[in-house]
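J.: this is the structure alone, sequence omitted:
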């Protein structure tokens, strides 16, 4: 089969590799149809690492994907050959203290699709995943929607953990795919006002079209001043979705006393710097978001019934052979890109 390998910093090469085989009776062989380029994939492409996770070349990244079941192990009952599926890229052990406590997303032995040292990614014709990572989707759901259910589930999980009530006033700092994945469920679940910031005007227009109350470019306007003028009491929840240090200072300024800061973005540095005095006086609650926990089924239902519309998230398409062009575009934030899809 073909596999698009990272071979160095900002380097990719299509290689022929053996098609993976079923090793366990609960394994599922999947023929990939589409892969969405994620910001974390781009971190590996441009930096060769995320924190302690360092790429050993050659290596295929990718984890936001959907496809068709090719073959199943003898004990698989959830899916069958020919089924169209969404893929949950996290593979938990089911046996450690975290899994038994209902926290499989922080499993002690977690392996993740496209994570160096854990599992090869989905930039290949075929992958093998355990049955519990495979979710059947109806014919009415596109493969794009099935793949995007992965980042959207992160937003659903973060919203479920943080928005205290209907009528909440919410800030989203960074409106890439994760920012949009927060906005959509926040509005579904009753957020009254959503205030968005980003550096790309095309993304901000998508936010407005999706119902944002305010969408400001941080490079051309003082978004804190603007939002405080619109809502001087302060926001209930701010979602940090960009991994930028200045967003933390903005969040503490924007939050009301007793507000909640959700840290979702993946920064390129190792330590956050927090304004202690303001955080202490406001008694701000800070919650780190580690992907999602049990939100994928709800997310797929939202996509199936049309409650969440992710059609505007996809802005660019590339063939499998053009994967490097997709990564270069996303890495440069070029042409107003939101989500680039790679078709097999």
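T.: Yep, it's here. Just so you know, these numbers come straight off a predicted model, no measurement behind them.
J.: CA only for contacts and neighbour counts going forward, please
T.: Noted.
J.: quick one: neighbours of residue 154, just the number.
T.: 24 (other Cα atoms under 10 Å).
J.: and after the helix or strand where it lies, which helix or strand comes next?
T.: Per DSSP states H and E, residue 154 falls inside helix 143-162. Counting by DSSP H and E, the next helix or strand C-terminal to helix 143-162 is strand 169-173.
J.: what's in contact with stretch 291-310?
T.: 88, 103-105, 137-138, 140-141, 145-146, 148-150, 152-154, 156-158, 184-185, 188 (Cα atoms under 8 Å, 6 or more residues apart in numbering).
J.: re earlier: quick one: buried residues of the helix holding residue 154?
T.: Buried residues in helix 143-162, counting neighbours by 16 or more other Cα atoms under 10 Å, are found at 143-159, 162.
J.: can you spell out which helices and strands pack onto it?
T.: In this structure, helix 143-162 packs against strand 27-36, strand 64-72, strand 84-87, helix 177-188, strand 255-263, helix 296-304, with contacts taken as 3 or more Cα pairs under 8 Å, 6 or more residues apart in numbering; DSSP states H and E.
J.: and the residue positioned nearest the centre of the chain, how far is that from residue 34?
T.: The residue lying closest to the centre of the chain (Cα atoms, centre = their mean) is residue 151, at 3.0 Å. According to Cα to Cα, to the nearest Å, residue 151 stands 14 Å off from residue 34.
J.: now swap in residue 141 and tell me
T.: Going from residue 141 to residue 34 by Cα to Cα gives 13 Å.
J.: check residue 326 too.
T.: In terms of Cα to Cα, residue 326 sits 13 Å off from residue 34.
J.: same thing with residue 251?
T.: Applying Cα to Cα, the value for residue 251 to residue 34 is 35 Å.
J.: sorry, back to before: what sits in contact with each of residue 326 and residue 34?
T.: Counting by Cα under 8 Å, 6+ apart, the residues touching both residue 326 and residue 34 are 341-342.
J.: and residue 187, what does it touch?
T.: residue 194.
J.: now residue 152: closest residue in space that isn't a chain neighbour?
T.: Nearest residue to residue 152, sequence neighbours excluded (Cα to Cα, 6 or more residues apart in numbering): residue 181, at 4.5 Å.
J.: that neighbour contacts residue 156, doesn't it?
T.: Yes - contact status for residue 181 versus residue 156: in contact at 7.3 Å, counting by Cα atoms under 8 Å.
J.: what about the helices in the chain?
T.: For the chain, the helices identified by DSSP state H occupy 39-47, 97-100, 143-162, 177-188, 201-209, 223-230, 245-254, 276-282, 296-304, 323-332, in order along the chain.
J.: check it against this one:
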């Protein structure tokens, strides 16, 4: 089968012919890929940022946002059958450790991460586990929802945590309305009664934010922190979610957070530098966010089936993987780029 592989760091991806994955265990599921999301993490992988953390042996197949159709199942699989339309949770988990037993499978003690530390979905077929597949509604197509498997799931996880702390009359500020942010805006609108303020440096992204559920849009052009403070009565927002995490957004995000509020970090790239006395005196909480759990993905797909969350995508044939990577790196993708075998 065709697969797009990392052959070396700081080198272009390469299309190869590789053996198709086979069922070898009772809980294995082989999925025919209908869409694979192209994520900024993939750019970081090519830059070598994940080399030490993942420990993956090169070459390997990249791609961690995947959806498609069940091609084959192991003898013990009962939750899906051949032909089912599915989206894949990005982790393959054990189901037995303390984290898995408590429903917090994203922190599984022995997980594998297709596309990061084992073969992923920039390919025609991918092998995963019965614990990782979620059947999707007949109204949804794999290429349209693939990026919800990681980008959408990460956005949902952070927003759902924030939404549980929000009440009518509260405000939520979302920094960044791009690939993750535009999903987070829709999730916040679906889950929370709060007034939603979106900040982005791109005027078109701000316009999109207003179209999909934000109440206020602020273009980050120099005085955006002051604009947000004006919109929040001078006190800042109860919940701030930073989908950027670099370029100064962390210090700005903290300035937008009111006393006893929560600042959620989703994007990454810079350090947070804040005097501890400021945290103590204001009781601001800084909260990190990883990808969501399997139950989070089930909930997100329910919102997608209800058309409360939709992805803005640009689709590329699998053979055109190099252009997709280049477009993402150059900032030419609005929403999410999707490879379609």
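T.: Arrived safely, thanks for sending. Predicted model only: the values in this text are computed from it and were never measured.
J.: can you pull the TM-score for these?
T.: Overlay of the two chains. TM-score (TM-score structural alignment, normalised by the length of structure 2): 0.92; 335 aligned residues with a Cα RMSD of 1.9 Å.
J.: circling back to that earlier point, which neighbours do residue 181 and residue 156 of structure 1 have in common?
T.: By Cα under 8 Å, 6+ apart, no residue touches both residue 181 of structure 1 and residue 156.
J.: thinking again about what came up before, wait, isn't the residue nearest to the centre of structure 1 in contact with residue 180?
T.: No - using Cα under 8 Å, residue 151 of structure 1 and residue 180 do not qualify as a contacting pair, with a distance of 9.4 Å.
J.: didn't residue 5 of structure 2 look like it was pressed against residue 46?
T.: No - counting by Cα under 8 Å, residue 5 of structure 2 does not reach residue 46; the two are 10.4 Å apart.
J.: tell me which of the two has more neighbours.
T.: Per other Cα under 10 Å, whichever of residue 5 of structure 2 and residue 46 has more neighbours is residue 5, with 24 against 19.
J.: if I look at the nearest residue to that one once chain neighbours are set aside, how far off is residue 139 of structure 2?
T.: The shortest distance from residue 5 of structure 2 to any non-neighbouring residue, by Cα to Cα, 6+ apart, is to residue 61 (4.3 Å). In this view, residue 61 of structure 2 and residue 139 of structure 2 are 29 Å apart by Cα to Cα.
J.: neighbour count for residue 141 and residue 34 of structure 1, which is higher?
T.: residue 34 (25 against 16).
J.: count of neighbours near the closest residue to residue 167 of structure 1 other than its chain neighbours?
T.: Counting by Cα to Cα, 6+ apart, residue 167 of structure 1 lies nearest to residue 192, which is 4.3 Å off, once chain neighbours are set aside. Neighbours of residue 192 of structure 1 under the rule other Cα under 10 Å: 15.
J.: what's the counterpart of the residue nearest to residue 152 of structure 1 in structure 2 in contact with, if anything?
T.: Mapped onto structure 2 by TM-score structural alignment, residue 181 of structure 1 lines up with residue 183. Listed by Cα under 8 Å, 6+ apart, the contact set of residue 183 of structure 2 reads 152, 155-156, 309-311.
J.: what's the spacing between the residue mapped onto residue 255 of structure 1 from structure 2 and residue 232 of structure 2?
T.: The alignment partner of residue 255 of structure 1 in structure 2, by TM-score structural alignment, is residue 257. Residue 257 of structure 2 sits 10 Å away from residue 232 of structure 2, going by Cα to Cα.
J.: likewise for residue 154 of structure 2?
T.: In terms of Cα to Cα, residue 154 of structure 2 sits 26 Å off from residue 232 of structure 2.
J.: check residue 210 of structure 2 too.
T.: Distance from residue 210 of structure 2 to residue 232 of structure 2, by Cα to Cα: 17 Å.
J.: more neighbours, those two?
T.: Set side by side, residue 210 of structure 2 and residue 232 show more neighbours around residue 232, with 21 against 16, by other Cα under 10 Å.
J.: thought the more buried one was touching residue 194?
T.: No - look at residue 232 of structure 2 against residue 194 with Cα under 8 Å: they stay out of range, at 11.6 Å.
J.: joint contacts of these two?
T.: What both residue 232 of structure 2 and residue 194 touch, as defined by Cα under 8 Å, 6+ apart, is the set residue 171.
J.: out of the helices and strands packed on helix 143-162 of structure 1, deepest packed?
T.: strand 84-87 (a mean of 26; mean count of other Cα atoms under 10 Å).
J.: and the contacts of it?
T.: 64-69, 133-139, 143, 146-147, 149-150.
J.: make it 7 Å
T.: 65-69, 133-137, 146-147 (Cα atoms under 7 Å, 6 or more residues apart in numbering).
J.: likewise stretch 124-143 of structure 2?
T.: With Cα under 7 Å, 6+ apart as the criterion, stretch 124-143 of structure 2 contacts 1-3, 20-21, 27-35, 67-68, 77, 84-89, 91-93, 120, 298, 301, 305, 338, 340-341.
J.: ok, now stretch 163-170 of structure 1?
T.: So stretch 163-170 of structure 1 is contacted by 189-195, 235-238 (Cα under 7 Å, 6+ apart).
J.: next up, the contacts around the nearest residue to residue 130 of structure 1 once chain neighbours are set aside.
T.: Nearest-residue entry for residue 130 of structure 1: residue 27, 4.5 Å, with adjacent residues in sequence omitted and distances by Cα to Cα, 6+ apart. Listed by Cα under 7 Å, 6+ apart, the contact partners of residue 27 of structure 1 are 72-73, 128-131.
J.: tell me how far the corresponding residue of structure 1 for residue 330 of structure 2 lies from residue 54 of structure 1.
T.: Mapped onto structure 1 by TM-score structural alignment, residue 330 of structure 2 lines up with residue 332. Distance, residue 332 of structure 1 to residue 54 of structure 1, using Cα to Cα: 22 Å.
J.: the more surrounded of those two?
T.: Neighbours were counted for residue 332 of structure 1 and for residue 54 using other Cα under 10 Å; residue 54 has more, 14 against 11.
J.: doesn't residue 45 make contact with the more buried one?
T.: No - the pair residue 54 of structure 1 / residue 45 is not scored as a contact, 10.8 Å apart, by Cα atoms under 7 Å.
J.: re the thing from before, if you count surrounding residues, which of residue 61 and residue 139 of structure 2 has more?
T.: residue 61 (28 against 9).
J.: show me what the more buried one aligns to in structure 1.
T.: Aligned partner of residue 61 of structure 2 by TM-score structural alignment: residue 60.
J.: circling back to that earlier point, could I get the contacts of residue 183 of structure 2 as CSV with distance to residue 293 of structure 2?
T.: Listed next are these as CSV, based on distance: Cα to Cα, whole Å:
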residue, distance to residue 293 of structure 2
152, 12
155, 12
156, 10
309, 18
310, 20
311, 20
